[in-house]
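Visitor: requesting a structural model of the entry that follows:
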Amino acid sequence: MRPESTPAADADVDLPAPHYRDVNHRRSRADARTAGVFLAIVLIGLSFATVAAETMTGISEDTQNGIERVPRALLLVILVLVQVTYLAVLLVTPVVLLFRRRFNLIARGAAALLLGPLLFRLLSLIPGVRASGDALSGISDRLPDAVTVEWPSTGAVAACAALAAATAQGLPRPWRRAVWSFLATLGLLRVLTATSAPLDVVLAIGAGGLVGSAMVLLLGRRASVLTAAGVSAALRQSGLATSAVRRDPDAPPGRYEASAPTGPIDVLVLDEHDWRTARLDQTYRWLRWRDVGDDALAPTPSQAVAVEAMSGLLAASRGVHVPAVRAVTQAPHGESILAVDRIEGRPLADLPPDELTDDVLRRAWQELALLRTARIAHRHLDLGRVLVDPEGRIWITGLDRSLPGAGDRILAWDVAELLAGTSARVGPERAVAAARGVVPDEDLVAALPRLVPSALSAPTRVALKDAPSGAPELVDEVCRVTGVEEPQLEKVERFKPRTLLTAAALGLAIYFLAPQLTDLPSTITALGGVNWAWVPVIVLASVATYVGAALGLAGGTPGRIPVPEAAGVALASSFVATFAPPGVGQVGLNIRYLQKRGLPTPVAVSASAAKETAVLTVHLLLLVAFAVLAGSTGAISGELSRLPPAGVIGAFVGIALVLVGAAVALPRVRRVVRERVLPSLRASADAMREVFSDPVKIVTLFLGVALLPLGYALCLYFSVRALGQDTSFVAVVLVSLTAGTVAAAAPTPGGIGAVEAVLLASLTGLGIASAPALAAVLLYRLATFWLPIAPGAWAFRSMTARGVL
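Guide: This is a model prediction of the structure:
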């Protein structure tokens, strides 16, 4: 039962208010993580049901053999208990929810029971997906006839998974664990009672869970959120009288302001929902980074708040200016609450340059030195958490990630963070001089290898990136004043997101290409039969792509751009995009070239954006046009006949739209769209508006960007003809345009792996045998990707030496 209303309010006027308020559409990134996990399970289930049939059969056999030692009577009791529990859950749960008036949860559960098996059924219709494998004999032979029916069915498992994912969020943690344990038991029973190896049991769990988690992500969850009145009541029960409790709408969730007898206070309320989101962020950092000190994950919200309070009390006992801890308590529903003094000060990140004096910097380092003597690692010491009050005292705030009893390696990260933050504001010389006045040189030297911008906090990283002097200048300055050689920066990244995407793309490519490579002798024989008369036109088609890129750049740029020189830039980009770091590709090279020709940076960026926008527009138009042409002429009728039924395709499109809508519903996704995607689109539109004012530029631009994909298409078509294969020109062009889309999206340089897989699958789908199809793909990629690298390197070196680049 909830507490009675208490006279405290969300504003300065004391009014009766409940301690909790219901929120019906609460979302978090943790929900997106759950959906992602189930999506991964779906992919694993698809692999089990398609290419890993022997593996799943072996698992089923091993499981049934392992259960042979269980007494028959005990086995029957377990089966009967699970079946009774299953029926009880289905019958009793709606009654309980109805009694508690949770009508929305009943409706959500009913929808999940229908949609989970439906998605599972649609996935089962994918060509190659099988429901069962080899026949099994084992546990089923030991059961009486009454229970020899395979139970539960995979459809029932999918329904239960959907129900659990959609409704378990409304249950307490022990009940949630019980629900998921019961679902795991159902999956195990499906494996045990089946007379043939169930290849789709993992797929059923993944499909059902994906439906349920997508519903939570799309519709949100119902939650009881502590109000300001509830915060005030909980603090009063801990012995701290408060008034005027209110939540700042601009502050992060769970942050409140209040008045206490000791003065204004800040209140942190950490509930299960906010803790799961914070834990997700911290888990991501723990998985991606190594040895950055962010690997201590408190298992519960109450322990996280206790650690923060302990850090504050310990730091204060050593003389560090930190907010005094006034109360630590819990609310009736388990929310953990921490109250500390509110520091009326300004962050060093917001101080004007004339107020960020050497004395202020020195006193900031003194506070960090005292914090280090207490062996407390702050672990997020950006300048926004270092305040200066009206009396000039420096305060360290934001101990929510702090770690008491930290080792020297973890403490060194705070030194690196403060060095980088102050260097971004006042320059390396003043920042290092202020640090040396307080911190021993050996501590500065220990922090040197940790000046890795990507591992610093986001505010510090952004400030350092925008500063005139970056991390290399700061490292040089520390080395100069301490007299040490420049150290090797620590490799703190376990992996990069781009690395994962690259590995996934190569994995898919190997999956599709490996079966064809088994027939490598036939492919070599096919390559030996190349009609050399086609080779010159293949090379000419490849050269046409560079001419198209040059015309596109010339047409999208104000003023006169020499086409031969622009073609040289395009050729150089074939080398740069292959071996240079990510982000230094054709676009970057075009901008650099235009800057060298005297164009201002905004104009160079605008011209490059105009060209890339035109490339994308023309590519999509050609893709649609040739798709319509191929459909009307029957060029790809064989491929179309192998597609799933229209209903299945429509269902998958609908599911994809639902997932996209669920993603857009997340505030973080909307913020990315608003802050990054839309400005880029507006910039591209503005760039195109300038181009459209000149008819000659328009013709040159669109002629060039049309020649670019068509040149690749002709190169592929001539490669197919060189292998003696006679196929539809329209179909090959459509295949080439599709491969171009994959190349643009693939994270590997030039779409290595992904493009080959798409081309090979498409050409074999057009009726070309696998050996000549693979030979044609190799010939095409040789002409368009591998051979241009050497002349591209020569062009890059030559144009750089002449000052063109």
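
Visitor: from now on I want contacts and neighbour counts done on CA atoms only, so please keep to that.
Guide: OK.

Visitor: quick check: buried residues in stretch 86-103?
Guide: Residues of stretch 86-103 classed as buried by neighbour count (16 or more other Cα atoms under 10 Å): 86, 94.

Visitor: ok now that stretch, how far from the chain's centre?
Guide: 37 Å (Cα atoms, centre = their mean, to the nearest Å).

Visitor: again with stretch 665-678
Guide: 14 Å.

Visitor: list the buried residues for it?
Guide: So stretch 665-678, judged by 16+ other Cα under 10 Å, has buried residues 665, 666.

Visitor: go ahead and confirm residue 388 touches residue 359.
Guide: No. Residue 388 lies out of contact with residue 359 (Cα atoms under 8 Å); the separation is 11.6 Å.

Visitor: neighbour-wise, which of these two wins?
Guide: residue 388 (22 against 12; other Cα atoms under 10 Å).

Visitor: how about the nearest residue to that one, chain neighbours excluded?
Guide: Nearest residue to residue 388 in three dimensions, chain neighbours excluded: residue 394, at 4.6 Å (Cα to Cα, 6 or more residues apart in numbering).

Visitor: kindly provide the distance from the one you found to residue 755.
Guide: 57 Å (Cα to Cα, to the nearest Å).

Visitor: equivalent analysis for residue 625, please.
Guide: 21 Å.

Visitor: let's see this one next, to set against the first:
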Amino acid sequence: MTLTPLDGLPGPAPDPAAPPAAPTHARAVRLAVSLLPLLLIAAWAVLDWRSLYDGVARLAAADPGWLLVAGVFTCLGWVAAACVRQGAVPERLPPGLLLASQVAAGAANHVLPASIGAHAVTLRFLQGQGIPLARGTASLALYSVVKPVAKTVVLLVFLVAFPGMLHFGDLMPDSWTLLLMAGGAAVALAATGVLMTVVPALRRPLTGLLRTALTDARVLHTRPSRYLPLWLGAAATPLLQGSVIAAVGYALGLPLSWAQVIFALLIASTAVGAVPAPGGIGPVDAAMVFTMSAFGAPVGLATATVIGYRVMTVWIPLIPGALVLSALVQRKVL
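Guide: Take a look at the predicted model:
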């Protein structure tokens, strides 16, 4: 016999130990967010199908051994990014999830310009690990400062180590270009100062962010387990990227040395790396072709090398990166 509550009388009280049911709309939003990376990849493939087809066709006729080497260097790039992210926060992060977050961040980075996607994924991951928003944002600021400084140090090392082989004078911008770059940096600094002075609402959060960033940077640089992966990982990043380009170039028959390819990447990314493009695609590619041709590579072969490099570092990792991103969203890591 089944007992039912009488009309107008309350039913049995809910079990307080039972977990609350997740709202249906929250599940739908999470499902949509997890599928969004795959939809963006499909849209990008439709819009840029010719470049993808040309790159895959060129790589199909290349030396598979060198392409395997390029794939290994591509994977090591994720490890270097994870090292830099770990070195930018005092707390110890779970290594496996940290590496997975950087694989996912790499996919997001190629969809949104100026590293916005990668920073958003990393910031969400840090918050999920219990790091407050202010300190997570400060770690992103430290990451953004360390990477160009480390790349400049690597560039100077190459200039000292290879003074005769690298024709640096042929690649130097003219005085007007240098003046324009200096003027742009001065305008950016002046605009930031004016905004902080004129808009009081921005002054407090920016000051707090700067104070937090300086405090964390001071703490991190007293711990070798943090500043070593921070700086070594940042210095290794351009070397790994250049090694991917060199390996792809060797697979296609590029007549340049490893040092010349690395130097070409350093010059190209330094000259136009500030242009906001998804993953640096576009401006850096054109600058790479120009720089490698200045070292003596045929323009067609330099173009094929850059296209193959983009396929190896963007298109091939994009699908697994998007799948990892979706999985992390589903597991509520992000």
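
Visitor: residue 625 and residue 755 of structure 1: who's more crowded?
Guide: Neighbour count, other Cα under 10 Å: between residue 625 of structure 1 and residue 755, residue 755 has more, with 25 against 12.

Visitor: which one in structure 2 is aligned with the more buried one?
Guide: Correspondence of residue 755 of structure 1 to structure 2, assessed by TM-score structural alignment: residue 284.

Visitor: so how far is the helix or strand containing its match from its chain's centroid?
Guide: For residue 284 of structure 2, the element it lies in under DSSP states H and E is helix 283-294. Centroid separation between helix 283-294 of structure 2 and its chain, computed with Cα atoms, centre = their mean, is 21 Å.

Visitor: quick one: residues in contact with that helix.
Guide: With Cα atoms under 8 Å, 6 or more residues apart in numbering as the test, helix 283-294 of structure 2 has contacts from 170-171, 260-261, 264-265, 267-269, 271-273, 275, 277, 299, 302-303, 306.

Visitor: repeat the analysis, applying 10 Å as the threshold.
Guide: Residues from elsewhere that reach helix 283-294 of structure 2 (Cα atoms under 10 Å, 6 or more residues apart in numbering): 167-168, 170-171, 245, 254-256, 260-277, 282, 297-307, 309-310.

Visitor: over to stretch 45-65 of structure 2?
Guide: Contacts for stretch 45-65 of structure 2 (Cα under 10 Å, 6+ apart): 39-44, 67, 70-71, 247-253, 303-312, 315-316.

Visitor: filter those down to the buried ones.
Guide: 41, 67, 70-71, 247-253, 303-312, 315.

Visitor: all the helices of the stretch 51-200 of structure 2, in order from the start?
Guide: Taking DSSP state H, counting those that start in this stretch as the test, the helices found in the stretch 51-200 of structure 2 are 64-87, 95-109, 116-128, 133-161, 168-171, 175-198, 200-220.

Visitor: distance to residue 49 of structure 2 added to those, as a markdown table?
Guide: Formatted as a markdown table, the helices of the stretch 51-200 of structure 2 follow (distance: least, Cα to Cα, whole Å):
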| stretch | distance to residue 49 of structure 2 |
| --- | --- |
| helix 64-87 | 21 |
| helix 95-109 | 18 |
| helix 116-128 | 22 |
| helix 133-161 | 32 |
| helix 168-171 | 32 |
| helix 175-198 | 34 |
| helix 200-220 | 42 |
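
Visitor: winner for burial among those helices?
Guide: For those, average neighbour numbers computed from mean count of other Cα atoms under 10 Å are highest in helix 95-109, which has a mean of 23.

Visitor: average gap between stretch 231-246 of structure 2 and structure 1?
Guide: When structure 1 is superposed, stretch 231-246 of structure 2 averages 1.5 Å from its matched positions, counting by mean Cα distance after the TM-score superposition for structure 1.

Visitor: counterpart of that stretch in structure 1, which residues?
Guide: Against structure 1, stretch 231-246 of structure 2 falls on residues 702-717 (TM-score structural alignment).

Visitor: over to stretch 74-94 of structure 2?
Guide: Stretch 74-94 of structure 2 maps onto residues 542-562 of structure 1, going by TM-score structural alignment.

Visitor: what's residue 328 of structure 2 aligned with over in structure 1?
Guide: Counting by TM-score structural alignment, the partner of residue 328 of structure 2 is residue 799.

Visitor: so which elements touch the helix or strand harbouring its match?
Guide: In the assignment (DSSP H and E), residue 799 of structure 1 maps to helix 789-801. With contacts taken as 3 or more Cα pairs under 10 Å, 6 or more residues apart in numbering; DSSP states H and E, helix 789-801 of structure 1 sits against helix 563-579, helix 586-596.

Visitor: dump the ones you listed into a markdown table; add distance to residue 106 of structure 1 as well.
Guide: Formatted as a markdown table, those follow (distance: least, Cα to Cα, whole Å):
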| stretch | distance to residue 106 of structure 1 |
| --- | --- |
| helix 563-579 | 54 |
| helix 586-596 | 53 |
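
Visitor: nearest to residue 196 of structure 1, out of those?
Guide: Of all those, it is helix 563-579 that lies closest to residue 196 of structure 1, at 49.4 Å by Cα to Cα.

Visitor: average distance between that closest one and structure 2?
Guide: Mean deviation of helix 563-579 of structure 1 relative to structure 2 after superposition (mean Cα distance after the TM-score superposition for structure 1): 1.7 Å.

Visitor: picking that back up, which residues touch the residue lying closest to the match of residue 328 of structure 2 once chain neighbours are set aside?
Guide: Distances taken as Cα to Cα, 6+ apart put residue 805 closest to residue 799 of structure 1, at 5.6 Å, once the chain neighbours are dropped. Applying Cα under 10 Å, 6+ apart, we find residue 805 of structure 1 in contact with 569, 572, 589-597, 796-799.

Visitor: how about 7 Å then?
Guide: Contacts for residue 805 of structure 1 were tallied using Cα atoms under 7 Å, 6 or more residues apart in numbering; they are 592, 593, 596, 799.
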